[in-house]
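Asker: here's my sequence, what's the structure:
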Amino acid sequence: MNLKNLHSVFFLGIGGIGMSAIARWFNHIGVPVYGYDKTPSPLTETLSEEGMEIVYTDEVESLPEAFKASGADKLIVWTPAVPQSSNLYKFFGNNGFVIKKRAAVLGLITRNMESVAIAGTHGKTTTSSMVAHLLKHSGHNTAAFLGGLTQNYKNNLILHDEGSAESPVVVVEADEFDRSFLHLHPDLSIVTSIDPDHLDIYGDAEQLKEGFASFIRLTHPDGKLIIHQDAYQKISHADLGAAKVYQYSLNSGNIHADNIKVGTGTFSFDYVAEDIRIDGLELSVPGFHNIENALAAIAVAVNYGLSKEAIIEGIATYKGVKRRFEKICTNERIIYIDDYAHHPEEIKAFLLSIKAMYPDKKVTAVFQPHLFTRTRDFAEGFSESLSIADTVVLLDIYPARELPIEGITSEMLLPRITSPNKSVVDKEKLLSHLEQHKPEVLVTIGAGDIDRLVKPIEKWIKNDKA
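Answerer: The predicted structure follows:
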């Protein structure tokens, strides 16, 4: 299929962060874009403003005329986040439309471009955006399909310069969900982590490891694999393929950090590799885990020949990704930070960094569990990680694509949480709960619709009620 010869494209689940990046790419090259999503969001509203036509009713009658009959020049892009029981999915499937998963379309878009693919059960969005920024900021001809909105570019799609004499490099966030990353063929791969997740898809941790091993084997034989030391230890050496392997971690490996200094707004460090050392790096997106993400990103920058000066400037000017360690507001009474963490290891890394930054303050963590299956599978890990906070407030589980599972609730996490203060609170009552308890450092955590609470909390703080 020649994607550039399409008459139009319809996205089932256009409001997803990965789907919207591909929708923007088609819109950019002049292919009319239509889509469906369950509910409006700031992202879908932005897509509409960019010229895409979006419906919010799962009924055939809501479709634009162009998609009431199939044709070889029409494409349906589908994400499994929209169930196959959807009326629109069934209509397209029963009427001869070409339906491709988002990951397959991303593979088609990038198949003839040199690519850097970043995979991992956590850390991939920040690392992808760091790689893209380092290359783009230095003037390297770069495109990127990201799983978050970068603060530098206010977008999840970065476009390369088609008029440049320099061949572009495309940075791709490689999603392990539904084995999507197996549609890619990277020249250089990063694996940030292989912690158990998406067990509703993989079944168990061993199958997840095999999924990552299959992704690693897709790396070009003459390419490079930059892999976190913990992830490296989980993969059989026979599964690493022919690519040259570099291990990284905070304190050891072929690539590691030195002279780490923690500030309230920045983390500084030196980059140490076998053939290069870069001193005096300053990262304004805090977190020990973000230093590790930066190590992998810098390794890619070194691979593409960026100077030390360009790398230092690129790291210093990197602003992060929306909802990744995002400082929302602060005053003399309260500090408020929002984060997308939804896996126990992510929460652990996030809260340990928060405690290091504010050692003399009490931390209140508001957490919305994401998915019933994930809550069930990692209940003990969630409780242990959340216990790093001084106060834990749990919201109800966000179901996403799932139906409820009997006995799986946020309350089941409470007994193992060792924090001195812990409770489950309705979303509607959260503001009054916070006003009553006066947090010093407040963090909201989760991948569901907890982001809808960020603006109300910010408004409450700025109205001096904190």
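Asker: from now on I want contacts and neighbour counts done on CA atoms only, so please keep to that.
Answerer: OK.
Asker: quick one, what contacts residue 312?
Answerer: 278, 280, 281, 282 (Cα atoms under 8 Å, 6 or more residues apart in numbering).
Asker: need the contact list for residue 70.
Answerer: Residue 70 touches 92, 95, 96, 97, counting by Cα under 8 Å, 6+ apart.
Asker: next up, for comparison:
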Amino acid sequence: MNLNQINNVYFIGIGGIGMSNLARYFKNLGKRVVGYDKTPSALTDELIASGISIHFEDAIDLIPNDFYVENTLVVVTPAVPITHSEWNYFTERNFEIKKRSEVLGLITKDTFCFAVAGTHGKTTTSGILGHIMYESGADVTAFIGGIVENYNSNLIGSGKTITVVEADEFDRSFLHLHPNIACITSMDADHLDIYGTSEAIEESFVEFANKIEDKSHLFITNELPIEGVICSVNEEAIYKAFNVRVGNGSYIFDVQTPTEVIKDLHFGLPGRHNLMNALMAIAMANLFGTPTVEIAKAIASFKGIKRRFSYQIKTESKVYIDDYAHHPTEINAVYQAVRELYPGQKVLAVFQPHLFSRTKDFADDFAKSLSAFDEVILLDIYPARELPMEGINSKWLMDKMTNNSKKLITKSDLVSSILASDASIIVTIGAGDIGELVPTIKKAINETL
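Answerer: The predicted structure is shown next:
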């Protein structure tokens, strides 16, 4: 399939974080972009403001009459049910229908592709790398699975020769990509509803790694059972971050590369996991040949990703942080960062579990991660694409926690429960719709200050 011959692109599920950056990309290329989504959101508002036509009713008569088979590409998200009437309309008329991952595969086939894989750290690492490439003047488009604060967008640049993409392991999507340089940040068990076992996930990552024939173009951490160039923080490696200090609320560190030591890099994202994310991005840009001075400048100016340790309130008496963490490893990373930045202060964590299957598969690890916080408020499980599972609920998870101060509440009681806490540090955590409650929580806390 030749994307150059496509005039129209129709998105079913255009409001998703991954779908919306593809929509922006095709709009930048001058294609006519139209889409459907179930509900309006901040993302769909922005797409509409950019000139993309979107509707929120599954109705065949809302498909433009002049979308002909031969020059229209239909992009569909796996979250849409097969009973969707618009999807069936296109299927019955033999339109070219692709999943988002397949479209990314087509795009990366014709570009120099940086692919960032891993069960954690993909979005931040690809955001940093996209920022480095764009700031250094590269002809790049970076597809990011989150909103990059510097650009207030999930798409960086509009270049046609270089792409930066998140290589998503969900549904084995990353096997469609054509990477020239890649990294794998982590390979923890996740998406067991898709894979079944952690071994199956590992096999999928190995298959992805095998897409990189030259292993000097694949960057890994030292604990991964895959051949590649090792990156490490404070341990011997080909690319090593060391001499790590904290000054003025930022990390300052040095990086050893195969040919030089880059001194006194400044990086503002908290948490040791983010140092590794930065190091991976630095290594990939360094191999590509991006000048050291440009890398250093971009690392210092990177502001982060929305809902990734995102400061909402930061005063002497109260700090409110929001984070997308939805896996025990990610919750541990949030806890480590909070403890490093605010030693001895009382921390309240508000957690909304995401998916019944993930809660079931990692219940003991979730309980252990959450129990580390001084106080925990739990919300009901956010089902996303799943139906309820008998016996799997937030009460069941809470009973596994060893925390002395824990409670399960409804969303309607959330703000009053947060305000009743004497914790000086508040963290909201989760990948469900808890993110939509953040502005309300922020406003309520600010009114008490």
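Asker: wait, a helix at residue 43 of structure 2?
Answerer: Yes: the assignment for residue 43 of structure 2 is a helix, going by DSSP: H, G, I helix; E, B strand; the rest coil.
Asker: residue 23 of structure 2 versus that one, what's the distance?
Answerer: Using Cα to Cα, to the nearest Å, one gets 11 Å for the distance from residue 43 of structure 2 to residue 23 of structure 2.
Asker: any idea which residue is closest to the centre of structure 2?
Answerer: Geometric centre of structure 2, nearest residue: residue 123, 3.8 Å, by Cα atoms, centre = their mean.
Asker: residues near the residue lying closest to residue 242 of structure 2 once chain neighbours are set aside, how many?
Answerer: Spatially, and ignoring its direct neighbours in sequence, residue 242 of structure 2 is nearest to residue 234 (4.8 Å; Cα to Cα, 6 or more residues apart in numbering). Per other Cα atoms under 10 Å, the neighbour tally for residue 234 of structure 2 reads 12.
Asker: mind checking the SS state of the counterpart of residue 234 of structure 2 in structure 1?
Answerer: In structure 1, the residue matched to residue 234 of structure 2 (TM-score structural alignment) is residue 251. What three-state DSSP gives for residue 251 of structure 1 is coil.
Asker: so how far is residue 356 of structure 1 from residue 251 of structure 1?
Answerer: 17 Å.
Asker: sorry, back to before: using CSV, lay out the contacts of residue 312 of structure 1 together with secondary structure, neighbour count and distance to residue 262 of structure 1.
Answerer: Compiled in CSV, these are given as follows (DSSP: H, G, I helix; E, B strand; the rest coil; neighbours: other Cα atoms under 10 Å; distance: Cα to Cα, whole Å):
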residue, secondary structure, neighbour count, distance to residue 262 of structure 1
278, strand, 18, 18
280, strand, 14, 13
281, strand, 23, 12
282, strand, 22, 10
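Asker: ok, and those in structure 2?
Answerer: Here the contacts of residue 312 of structure 1 are checked against structure 2 with both residues aligned by TM-score structural alignment, their matches' Cα atoms under 8 Å, and the contacts held in both are 281, 282.
Asker: what lines up with residue 364 of structure 1 in structure 2?
Answerer: Counting by TM-score structural alignment, residue 364 of structure 1 lines up with residue 348 in structure 2.
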